[in-house]
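Peer 1: What would the 3D arrangement of this be:
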Amino acid sequence: MRQSNMEITVQRKRFTPKSTISDVSFDGNFAGHILEDTDRGLSQAMPLSEIQERKVHGKTAIPTGRYEVAISYSNRFGKMLPLLLNIPGFSGIRIHPGNLATDTEGCLLPGLSFGENKVLDSRAAFANWMLRIQGALRKEKVFITITK
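Peer 2: Predicted structure coming up:
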C-alpha cells in the first residue's frame, strides 16, 4: 500500500531588505525556521521571463510554490544534501547549514531559532531535518511548499 508523501511547509513571515525568515513544519509539526535571501515576490506560476527579470543573482529567494525534494551529492559542499527540483529560473537550490543571508545564494538555511537576518543552531536543525528527509525518502516522496 502506497504511503502518503512527506510535506514540508515553509511559511515566509519576516521580511527585511537582506533576508526572509520562515516558520517550517514537517507534516504539520513545527520544526524550526529557514533563512533565505530577499523575497522579491516571485511565484512558481509566473512566466519564466518575469522571474528572470526580477531575480537578482545570488540575492533572491526562490519563487513560492511546491517542489519535490531529493537528496544528491553536492560538489560544492562535498557531501549529500537535500536538493529542491524544478524551480523555475533557479538551479542547485539546497537545504544546508548556514547562519547569515550572506551564507546563501538562494538556498534554504535551517535554524532552531532566529535573529535579525540570521538563524541559529543551523547544524543541529540541519542534522535533524536530514535524518527525517532521508527516512521519508525510503518509502515516499518528499515535497516542500513555500508560501507567504
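Peer 1: contacts, neighbours, all on C-alpha from now
Peer 2: OK.
Peer 1: quick one: the spatially most central residue of the chain from Gln3, how far?
Peer 2: The centroid of the chain falls nearest to Leu108 when counting by C-alpha atoms, centre = their mean (3.6 Å). Separation of Leu108 from Gln3 (C-alpha to C-alpha, to the nearest Å): 26 Å.
Peer 1: what do you get for Ser22?
Peer 2: Distance from Ser22 to Gln3, counting by C-alpha to C-alpha: 28 Å.
Peer 1: any idea which helix is longest in this protein?
Peer 2: The longest helix of the chain (DSSP state H) is helix 122-137.
Peer 1: how far is that helix from where the chain is centred?
Peer 2: Distance of helix 122-137 from its chain centroid, counting by C-alpha atoms, centre = their mean, to the nearest Å, is 13 Å.
Peer 1: Can you tell me what sits against whichever helix or strand comes after it?
Peer 2: Scanning forward in sequence from helix 122-137 by DSSP states H and E, the next helix or strand is strand 142-147. Residues outside strand 142-147 that contact it (C-alpha atoms under 8 Å, 6 or more residues apart in numbering): 5-12, 63-70, 84, 133, 136.
Peer 1: what about burial for those, which qualify?
Peer 2: Buried subset of the contacts of strand 142-147 (neighbour count, 16 or more other C-alpha atoms under 10 Å): 6-12, 63-70, 84, 133, 136.
Peer 1: Can you tell me which of the residues you listed end up in strands?
Peer 2: The strands, defined by DSSP state E, take in 6-12, 65-70, 84 from the buried ones among the contacts of strand 142-147.
Peer 1: to compare against the first, here's another:
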Amino acid sequence: MKSVLQVLRKQQGKNSTLSEIYLNNQFICYGLEDIPRPKKIAGSTSIPVGIYPLGFNKDGGMNGNYYDRFPKLHRGMIEIKSIPGFSYVYIHIGNTHKETAGCLLVGTGYLLEKEDYRLVQSVTAYKKLYGMLVEMMEKGEVFIEVTSEGVTQ
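Peer 2: Next up, the predicted model:
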C-alpha cells in the first residue's frame, strides 16, 4: 500500500514558508520551513519541490531526545529521504524558522508575527501526524510530495 503526505506551500514570510499538510487528501496540520533559495544554504533552505520517500532514522541525538520524550510513540525520526544535496531532513517539532534546520516543522495552527510565520501547538500536531505515518509506514511505502502554490521558487 502506497500513501502520500502532501505539503502544499501556501504563504511565504520574510524567512519562513507556511504550508498545509494532507495525508491521502485529508488535512492534518500546518507545516513550516525555511524559504526557498536559488542556491542551498545548509540548515536555512526549504525542501526542493518534488516527491520523496519517507523512512525511519534511528541514529543521532535527536532520535534519542524524541525517544526519551515520547517512549511509547517513538520508532525513529521520520526522515525525508533522497533529496538531492540534502541529508538528515526530518519532520519534527518546532515553532519558528529558526528551529527548522532545513527540516519540516508541524503545528495545529499558525500566526504571522513580524513578517514571519510561527506555528502553534507543534507537539500536538507532531504526535497526531507521527502516529498516522508510523502506522502507514509499517504497512508499506509512504512518500512526501512538496508543491508550491503561493510561494515562488
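Peer 1: Drop the TM-score for these two in here.
Peer 2: Put the two chains on top of each other and the TM-score (TM-score structural alignment, normalised by the length of structure 1) is 0.86; 133 aligned residues with a C-alpha RMSD of 1.1 Å.
Peer 1: which of the residues in the longest helix of structure 1 are buried?
Peer 2: 122-123, 125-126, 129-130, 133, 136.
Peer 1: Let me have the residues you listed in CSV, adding distance to Pro97 of structure 1 as columns.
Peer 2: Output for the buried residues of helix 122-137 of structure 1, formatted as CSV (distance: C-alpha to C-alpha, whole Å):
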residue, distance to Pro97 of structure 1
Ser122, 5
Arg123, 5
Ala125, 8
Phe126, 6
Trp129, 11
Met130, 11
Ile133, 15
Ala136, 20
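Peer 1: which of the residues you listed sit farthest apart?
Peer 2: Longest distance between any two of the buried residues of helix 122-137 of structure 1 is 20.8 Å, between Ser122 and Ala136; criterion C-alpha to C-alpha.
Peer 1: Without its sequence neighbours, what residue ends up closest to Arg123 of structure 1?
Peer 2: Leaving aside its sequence neighbours, Arg123 of structure 1 sits nearest to Pro97 (C-alpha to C-alpha, 6 or more residues apart in numbering; 5.4 Å).
Peer 1: Pull the most distant pair out of the ones in strands among the buried ones among the contacts of strand 142-147 of structure 1.
Peer 2: It's Arg12 and Ala70 that sit farthest apart of these, by C-alpha to C-alpha, at 21.9 Å.
Peer 1: Tell me the counterpart of Arg76 of structure 1 in structure 2.
Peer 2: Alignment note (TM-score structural alignment): Arg76 of structure 1 maps to Gly61 of structure 2.
Peer 1: should've said Gly92 of structure 1
Peer 2: Using TM-score structural alignment, Gly92 of structure 1 lines up with Tyr88 in structure 2.
Peer 1: Now that match: closest residue in space that isn't a chain neighbour?
Peer 2: Setting aside the residues directly before and after it, Tyr88 of structure 2 is nearest to Glu79 in space (C-alpha to C-alpha, 6+ apart), at 6.5 Å.
Peer 1: Quick check: the gap between that neighbour and Glu99 of structure 2.
Peer 2: Distance of Glu79 of structure 2 to Glu99 of structure 2, given as C-alpha to C-alpha: 16 Å.
Peer 1: In terms of neighbours, single out the busier of those two.
Peer 2: Glu79 (21 against 18; other C-alpha atoms under 10 Å).
Peer 1: That one reaches Gly102, doesn't it?
Peer 2: No: using C-alpha atoms under 8 Å, Glu79 of structure 2 is not in contact with Gly102; the gap is 11.9 Å.
Peer 1: joint contacts of these two?
Peer 2: Val89.
Peer 1: Would you agree the residue nearest to Arg123 of structure 1 falls within a helix?
Peer 2: No: checked against DSSP: H, G, I helix; E, B strand; the rest coil, Pro97 of structure 1 lies outside a helix; its state is coil.
Peer 1: residues in contact with it?
Peer 2: With contact set as C-alpha under 8 Å, 6+ apart, Pro97 of structure 1 has these partners: 109-110, 122-123, 126.
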